[in-house]
Every structure is written in structure tokens, then in C-alpha cells.
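Participant: Quick one: sequence plus predicted model below, questions after.
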Amino acid sequence: MMIRDFHSHLGRTSSGDASTPEALIKTMDKFEVEQVGVSCLSGNNMEEQNLYVYEAMKKFPGRIIGYAFINPKSKNAIDEINKNLDSRGMAGVKFHSWKHGYYPDNCPILDELFTRISEYEAHVQTHVGTSPLSTPEAWGQIAKRHPGVPVVFTHIGYYDQGFMAVELAKNTANIYLETSGQYDSWLLQKAIDEVDSNKILFGTDWPYKYHSIELEKFKYLNVDKVTNEKIFNENARRLWGL
């Protein structure tokens, strides 16, 4: 089975690890991961972060799929979306309201950004859970206003907001779930049992999580072969437009 990792990162972590493209590819090869979708959260300069991802895409074509990391509070947000989704060929946009310090439901520019993203037929990936700044409910409101944009909730809302993330994905056609960092087996099983199998994606959140754990946890779940293929391969391929 081909494995596509929908959610990883590049760039130096707070602990000092470099997390280079070369290190990522080495880890992917070890665990037989064919392709990975990445953004760069390291640093505070959006343009430099996205350039780093673009250079990695060029260095490892066909292995690294890029996402533009966008701060909606930046005056250059629209320009960064255009540049990265157009000439650089990135597959989606990453938002992180907790890291960038805004409430999604009190950030009107997001509607303009989502409209622009929809013109490229790209997806949005957003961190949900952990902080009051990144609740599934808040991002769900925006997703519902833009039904043509697939919105991927990473971590299935983590531990504190996982149930709401699953409920929103069940009842909102364009909300998807990504599995990294979610270690409540009952919640993972609930998502697999209740959410459309075309809307669940495997991810690792490398370097912040370990491939071994993210892969191992699926061995303890009840997942049929067809659904497994979708989660680990087909759903990512489709959202990446491959």
C-alpha cells in the first residue's frame, strides 16, 4: 500500500532540531512513505517560510508537496496565496490561528482569502484544538460559508475538542479530518465509523510526532482494506490534485 503523509513540517523546532528536507526524506524512506505535504512553521517571516518549502519541493520533486503558510493579519497574505498556489504550484494553504494569534470567527479577511483559495481549487489545512484561538466551531463557521473549499481539521481536534471535530466533519460536506497527534483510540474509531471515509487523511505532524507511533496506532483500530487505502493514499492524492 502506498502511504501519503498529508501533514508534516520543515524548519527548525523550538528544541533546536533542524528538520531539514533531507532529514524528512530519510525518515520517509525508513517508514516507506512515498509523498508528504509540508508547511514551515519555523520563524516569523511568512515569505521566508514559504520560500523554504518551495526550495524543498524543487529539491525533491514528486516527494514533497508544499502548502503555503499564511498569516491573515499580514498585508501580503493575498499576494502570498497567489504566488504559492500559482507559479510555485503548492497544493494548499495552512492556517494556524493559535500560532498567529487571532480568532478565526473575528477575522473578516479570512473570507476574502478563502474566496481566493477557491479560485485555485486548493484545500485549506488548519490546526484545531489545544487553544481557544483554534476551536473546531470557529473554523467550522468559515468552512460552512465556503462550501467549495475542502477544510482539513488537523489532529481531529486533539484531546480537548476531538468530539466536536468529528461531529462537524459528519455534518459538513467540506470538512475533513487528519489523524496525527490524536491518540484516543475510541475517538479515532468513532471518526472512522461515522465520518465519510473519503474525508479522513493520514498524517504524522513530523518532526513534532513520530512516524512509528502514527503508523502503529492504526493496528489497534478496526479499519477495512478499502477505508485504509483511502486514509493512507487515495484521499491525499485527490486533495493534492494528482
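Facilitator: Structure's in. What do you need?

Participant: For the rest of this, base every contact and every neighbour count on C-alpha atoms.
Facilitator: Noted.

Participant: In contact with Ala89, which residues?
Facilitator: I think there's a mix-up here, since residue 89 is Gly and not Ala. Applying CA atoms under 8 Å, 6 or more residues apart in numbering to Gly89 gives the contacts Gly66.

Participant: quick one: contacts for Gln35?
Facilitator: Ile3, Arg4, Asp5, Gly62, Arg63, Ile64, Ile65.

Participant: Tell me the helix or strand right after the helix or strand encompassing Val226.
Facilitator: Val226 is part of helix 225-229, with elements assigned from DSSP states H and E. Sequence order places helix 235-239 as the next helix or strand after helix 225-229, per DSSP H and E.

Participant: Could you give the separation of that next one from the chain centroid?
Facilitator: Relative to its chain's centre, helix 235-239 lies at 12 Å (CA atoms, centre = their mean, to the nearest Å).

Participant: go on, stretch 132-144?
Facilitator: On CA atoms, centre = their mean, the centre of stretch 132-144 falls 15 Å from that of its chain.

Participant: buried stuff in it?
Facilitator: Residues of stretch 132-144 classed as buried: Leu133, Ser134, Thr135, Pro136, Glu137, Ala138, Trp139, Gly140, Ile142, Ala143, Lys144 (neighbour count, 16 or more other CA atoms under 10 Å).

Participant: ok, the fifth one - contacts?
Facilitator: It stands for Glu137. Glu137 makes contact with Met164, Ala165, Leu168, according to CA under 8 Å, 6+ apart.

Participant: and here's the other structure:
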Amino acid sequence: MKYDPLQEAVFAGQPLPDCPIVDAHAHFGPATPLPLYDASDEGLLASMDRMGVAALYGSPFQVLCQPYAAAANGYTLELVRRYPGRIFGYMMVNPAEPAAILPELQRCYDAGLRAIKIHTYESLPYSHTNYEQVFAFAAEYGLPILAHAAGEELYQLESALLRFPQICFILAHAGCLEHTTYAECARHFPNVCLETCVSQCPRGLIEFFVNRGLADRILWGTDMPLICAAHQLGRVVFADISLEDKYRILYRNARRVLPFPTPAGR
């Protein structure tokens, strides 16, 4: 068995050494539906420090309540400014209000946000024409999009993946359903990356994606505090893959795909 410094650190209860982890998918804010975990801003940072997470990309829980998009973005901007260099934010919009989409995206961009989160929860499918504004904006400004992707959502995105090759689409919860479909999508579309967080994950899912040549296209995420971040870390640290691939998944790919801007002033 090869020596693995990441596993040794986990067994010792220490942050991972020489591995500045990037969490590509987290949540924050006072509206957490799971008070089981400390979802406060301080709890978020404590969890990051405990594991060695150098930077986090997240969005408020209002991502599930899109009519509150503007308020959610305001909270994100406040948090990003409070913790510069540690917390980075996804902007979100309400696709059911087409007249407000571009102004809100522009407001967030001007304030310093450099990535977009989309979710179809109780709203319009990704194939709806209202999403064209979102995709066009992302293409113009070179912004990656984290897309909640499960089941039918993958197929709704197919047209956008083809028509906007300049956008990096990060498929959230990769492998939660039909893991072969996610792998085929990433292999077919070079602008697709896979994000790892899932609450119920088949054994060997990380290995499944790596063995299909996708080690450079996988980003680590937690969905915390909805899911225990340590659980998600263990899935990669103890995966039967090379140490170099673990580094790729835990931070190197994210540093390549996601922007890490200095937040704008108030």
C-alpha cells in the first residue's frame, strides 16, 4: 500500500497538507432547512479550517426560492466582502421574470461575482427560452455555470451545452442518478465538468469517473451544510485513485475552471 499523506492527515484529524482544497458547491445563509449542522457563517468557516478548505464557492439557500434571487445575491455579496479570498459566490436569477434577468446578472457582475448557479426547482426547465439570456450573458463574460443536474435536467441542458461551447457547465451532484449518463455527457462535451457532492453515493463512483478519463474534469463539492463536508472529503481521499488525481479533484481543476476575483467595494 502506497503512503498517502492525505489519508494520514484524515486519520490524525488534521487539515490536508499541501492541498488547498476548493469546495465548488456549498450553501450559506440563515434559511438553512437543516439546523442539524452549524449553518452560521462562523460554522461554515470552522468546517473549512478543520479540513483545510482554502476557498469555497457557494450560494444561499434561496437558490430553491428563485423569486428571492435579488435578496439572495445581496447576501452573497455581503459574505464575499466579509471573507475575501475564502468565500466566493454564485449569482442566481429568477427565470420566471425575464425582464429582471439581465439587470440582475449585470448588477452581480459589476459587484464582483464571476459565476452563475441555476436550478429548476419548482420553476422553468433549462430548455425554456428565458434561460437564453442567462446562457448568452455567461458566454459574453466567460462565466462558468453550476447547474443542478439530475434526471431530466441533464437532457434539458443538452442544447445549451452544444450551442455555448465557450461556457464551462459544471454538473452538480454528478452520479446521483444514472452515473453513466454523466460520464457520457462529459466525454461528449468538452465544456462539461462534473461536481461530486451526493448524499447517497455508490461505492466506487469517483473511481468510475476517473477510470473513464475524466480526472481533469471533476470538481469537489460538499453541498454543506445540507451534507456533512467530511463525508464528501472522505469519498475522494479514500478513493482508489492516484494521489495526483486526488489533488486534481480537490483543488487543481477548480482553480482552472472557477474565477477567484478580488471582491468589489460597496
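Facilitator: Happy to help now that I have it. Quick caveat: nothing in here was measured; it's all calculated off a predicted structure.

Participant: Tell me the residue in the second structure aligned with Pro136 of the first structure.
Facilitator: Matched to the second structure by TM-score structural alignment, Pro136 of the first structure sits across from Leu154.

Participant: ugh, wrong one, I meant Trp186 of the first structure
Facilitator: So Trp186 of the first structure corresponds to Gly204, using TM-score structural alignment.

Participant: related to what we said a few turns ago, which SSE is the match of Pro136 of the first structure in?
Facilitator: Here Leu154 of the second structure sits within helix 152-163, counting by DSSP H and E.

Participant: Show the subsequent helix or strand relative to that helix.
Facilitator: In the C-terminal direction, the helix or strand that comes right after helix 152-163 of the second structure (DSSP H and E) is strand 169-172.

Participant: Relative to the first structure, which residues correspond to that next one?
Facilitator: Using TM-score structural alignment, strand 169-172 of the second structure pairs with 151-154 in the first structure.

Participant: Same check on stretch 72-88 of the second structure?
Facilitator: Under TM-score structural alignment, the match for stretch 72-88 of the second structure is residues 49-65.

Participant: contacts for that stretch?
Facilitator: Outside stretch 49-65 of the first structure, the residues that touch it by CA under 8 Å, 6+ apart are 10, 21, 25, 34-43, 66-69, 84, 88, 90-91.

Participant: re earlier: surely the match of Trp186 of the first structure and Phe238 touch.
Facilitator: No - here Gly204 of the second structure does not reach Phe238: they are 10.1 Å apart, not a contact under CA atoms under 8 Å.

Participant: Kindly list the longest helix within the first structure.
Facilitator: helix 46-59 (DSSP state H).

Participant: Now the element after that helix, going C-ward?
Facilitator: strand 64-69.

Participant: Tell me what angle that following strand forms with helix 46-59.
Facilitator: Using axes from the mean of the first three to the mean of the last three CA atoms, to 10 degrees, the inter-axis angle of strand 64-69 of the first structure relative to helix 46-59 is 170 degrees.

Participant: and strand 64-69 of the first structure, how far from the second structure on average?
Facilitator: Superposing on the second structure and averaging over aligned pairs (mean CA distance after the TM-score superposition for the first structure), strand 64-69 of the first structure comes out at 0.7 Å.

Participant: Distance from the chain centre to that strand, please.
Facilitator: Here the centre of strand 64-69 of the first structure is set off from its chain's centre by 10 Å, with CA atoms, centre = their mean.

Participant: and the next helix-or-strand element following that strand, what does it pack onto?
Facilitator: The first helix or strand that comes after strand 64-69 of the first structure along the chain, using DSSP H and E, is helix 77-85. Counting contacts by 3 or more CA pairs under 8 Å, 6 or more residues apart in numbering; DSSP states H and E, helix 77-85 of the first structure is packed against strand 64-69, helix 109-119.

Participant: Report the secondary structure state of Pro259 of the second structure.
Facilitator: Classification of Pro259 of the second structure using DSSP: H, G, I helix; E, B strand; the rest coil returns coil.

Participant: surely it meets Leu113?
Facilitator: No - applying CA under 8 Å, one finds Pro259 of the second structure not in contact with Leu113, separated by 9.0 Å.

Participant: Comparing these two, which shows the higher neighbour count?
Facilitator: Neighbours per residue (other CA atoms under 10 Å) separate Pro259 of the second structure from Leu113, with Leu113 holding more: 26 against 16.

Participant: I'd assumed the more buried one was in a strand, is it?
Facilitator: No - per three-state DSSP, Leu113 of the second structure lies outside any strand segment and is coil.

Participant: residue in the first structure matching it?
Facilitator: In the first structure, the residue matched to Leu113 of the second structure (TM-score structural alignment) is Met90.

Participant: list the contacts for the residue nearest to that match when sequence neighbours are not counted?
Facilitator: Spatial nearest neighbour of Met90 of the first structure, chain neighbours left out: Gly66 (4.8 Å); criterion: CA to CA, 6 or more residues apart in numbering. Gly66 of the first structure is in contact with Gly37, Val38, Ser39, Val53, Tyr54, Met57, Gly89, Met90, Ala91, Gly92, counting by CA under 8 Å, 6+ apart.

Participant: Check the spacing between the fifth one and Leu188 of the first structure real quick.
Facilitator: Meaning Tyr54 of the first structure. As judged by CA to CA, to the nearest Å, Tyr54 of the first structure and Leu188 of the first structure stand 32 Å apart.

Participant: Which of the contacts of Gly66 of the first structure are conserved in the second structure?
Facilitator: Counting by both residues aligned by TM-score structural alignment, their matches' CA atoms under 8 Å, the second structure reproduces these contacts from the contacts of Gly66 of the first structure: Gly37, Val38, Ser39, Val53, Tyr54, Met57, Met90, Ala91, Gly92.

Participant: Widest-spaced pair of those?
Facilitator: Spanning the widest gap among these are Met57 and Gly92, at 13.4 Å by CA to CA.

Participant: quick one, which of those two is more surrounded?
Facilitator: Taking neighbours as other CA under 10 Å, Met57 of the first structure and Gly92 compare with Gly92 leading, 27 against 21.

Participant: now for Tyr247 of the second structure: what does it line up with in the first structure?
Facilitator: Here Tyr247 of the second structure is matched to Glu229 in the first structure, going by TM-score structural alignment.
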